[in-house]
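K.L.:
no FASTA, just this:
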């Protein structure tokens, strides 16, 4: 089952993302992000968080949908993810998790590596592209000409690729910038590593 999580970062403007959200089977909104959902008249199933950024009028309007979680040791995105997980959802699309504060953006992206251990699939989307965690070896769908960035958090991993403009050949990635701004040559590309691991992949929308 798939759920959509709306974080309180930069809300998407792309029409295809808004349409996707309007057709979402289940929508979990993080706290103050409800202002965007309300403006677009999109159905919401749950509003979750410590309620520190939600407008008073919206709090009253959606009081039956609110799940108050005051825990300050966890951010609202994590509260939404684990709430959805407990409801039985195993696939997640996250919107609005990037933009605004850079520390929040980096923190939210890094959480994908944690979340993926508990679910079948999770993708973080913005107006510019999407992040997804993959387990190697893997075949990754893409579009010819699409910009691809690969991130690895273990410098001992050696990565090889096929169908990328700048091939990786048993390459370790000591920096986050080491394998950014590559390009897909076909509608799929392949990655293998010297041992099974998880990589963070970014695909820029054309």
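P.N.:
Yes, it's here. It should be emphasised that the depicted structure is a prediction, and the values quoted were computed from it without experimental measurement. Numbering: from 1, shown residues only.
K.L.:
When you work out contacts or count neighbours from here on, use the C-alpha atoms and nothing else.
P.N.:
Noted.
K.L.:
ok, which stretches of the protein are helices?
P.N.:
15-22, 34-39, 56-61, 76-86, 102-115 (DSSP state H).
K.L.:
So which of the ones you listed is the most surrounded?
P.N.:
Mean neighbour count (mean count of other C-alpha atoms under 10 Å) peaks for helix 76-86 among these, with a mean of 20.
K.L.:
re earlier: turn the helices of the chain into a markdown table, columns for distance to residue 186.
P.N.:
Below are the helices of the chain laid out as a markdown table (distance: least, C-alpha to C-alpha, whole Å):
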| stretch | distance to residue 186 |
| --- | --- |
| helix 15-22 | 23 |
| helix 34-39 | 36 |
| helix 56-61 | 46 |
| helix 76-86 | 33 |
| helix 102-115 | 26 |
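K.L.:
next, the one to line up against it:
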């Protein structure tokens, strides 16, 4: 099952994203993400979280039968919603409204891709960027000349990159030393391989 999760960062829907929400096999709002969906008139299948951000009016519009209280403070509302998606049998998740607003929230949400990306295919989408975790190897079709960034979640022992202006051949990447920020595609397909870590691929869309 494919799921779409709308988180609670500052967010404005664009037409394609509204279409994803309407067509989702499972549409989930992480707490105040329901407010974003209400703004475009798309009712989520469920609202999950500690429910301190969804407005009373939107909660009533969604309906109490679709509200899933998860009050614990050991997980963020987005993580609770990812766990709920797994419980419902989701195999792929597209996450919206995860990167705007507070930087600490955005970093936590990016980290969730590394935490759950081996259990289900997940990515974060912005209007012009998709963010995908790479655990071993992956290939991505991209326009020649477009900007591609590969950012390690922590430390990656060995990384291979091809199809880019600045390739790598088994070299380490780390946020504390070297990354592959603002690389440039020189071929229509970019190949990424990583050993001993997780990379986040920031790709044009």
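P.N.:
Received it, and whenever you're ready, just let me know what you need. Remember, it's a predicted structure, so these values are computed and weren't measured experimentally.
K.L.:
Would you mind reporting the TM-score between them?
P.N.:
Superposed pair, TM-score by TM-score structural alignment, normalised by the length of the second structure: 0.90. Supporting alignment: 203 aligned residues with a C-alpha RMSD of 1.9 Å.
K.L.:
Work out which residue lies at the spatial centre of the second structure.
P.N.:
Among the residues of the second structure, residue 124 comes closest to the average C-alpha position under C-alpha atoms, centre = their mean, at 2.2 Å.
K.L.:
Quick one: residues contacting the closest residue to that residue other than its chain neighbours.
P.N.:
Nearest non-adjacent residue to residue 124 of the second structure, counting by C-alpha to C-alpha, 6 or more residues apart in numbering: residue 95, 4.7 Å away. Residues near residue 95 of the second structure by C-alpha atoms under 8 Å, 6 or more residues apart in numbering: 4-7, 122-125.
K.L.:
Also residue 97 of the second structure?
P.N.:
Listed by C-alpha under 8 Å, 6+ apart, the contact set of residue 97 of the second structure reads 6-11, 33, 125-126.
K.L.:
How about residue 204 of the second structure?
P.N.:
Contacts of residue 204 of the second structure (C-alpha under 8 Å, 6+ apart): 128-130, 142, 146-148.
K.L.:
which one of those is nearest residue 108 of the second structure?
P.N.:
residue 130 (16.7 Å; C-alpha to C-alpha).
K.L.:
surely the closest one meets residue 202?
P.N.:
Yes - at 5.9 Å, residue 130 of the second structure counts as touching residue 202 under the criterion of C-alpha atoms under 8 Å.
K.L.:
neighbour count winner among those two?
P.N.:
residue 202 (20 against 17; other C-alpha atoms under 10 Å).
K.L.:
contacting residues around that one?
P.N.:
With C-alpha under 8 Å, 6+ apart, residue 202 of the second structure has these contacts: 129-132, 148-151.
K.L.:
Recalculate using a threshold of 10 Å.
P.N.:
For residue 202 of the second structure, the contact set (C-alpha atoms under 10 Å, 6 or more residues apart in numbering) comprises 124-125, 129-133, 147-151, 181-182.
K.L.:
One more: residue 148 of the first structure?
P.N.:
Residue 148 of the first structure neighbours (C-alpha under 10 Å, 6+ apart): 129, 142, 164-165, 179-184, 189, 201-205.
K.L.:
Same check on residue 81 of the second structure?
P.N.:
Neighbours of residue 81 of the second structure in contact, by C-alpha under 10 Å, 6+ apart: 5-7, 28-31, 46-49, 68, 70, 75, 87.
K.L.:
Those residues, buried ones only, as a PyMOL selection?
P.N.:
Here is the PyMOL command that selects only those of the contacts of residue 81 of the second structure that count as buried (16 or more other C-alpha atoms under 10 Å):
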select buried, resi 5+6+7+28+29+30+31+46+47+48+49+68+70
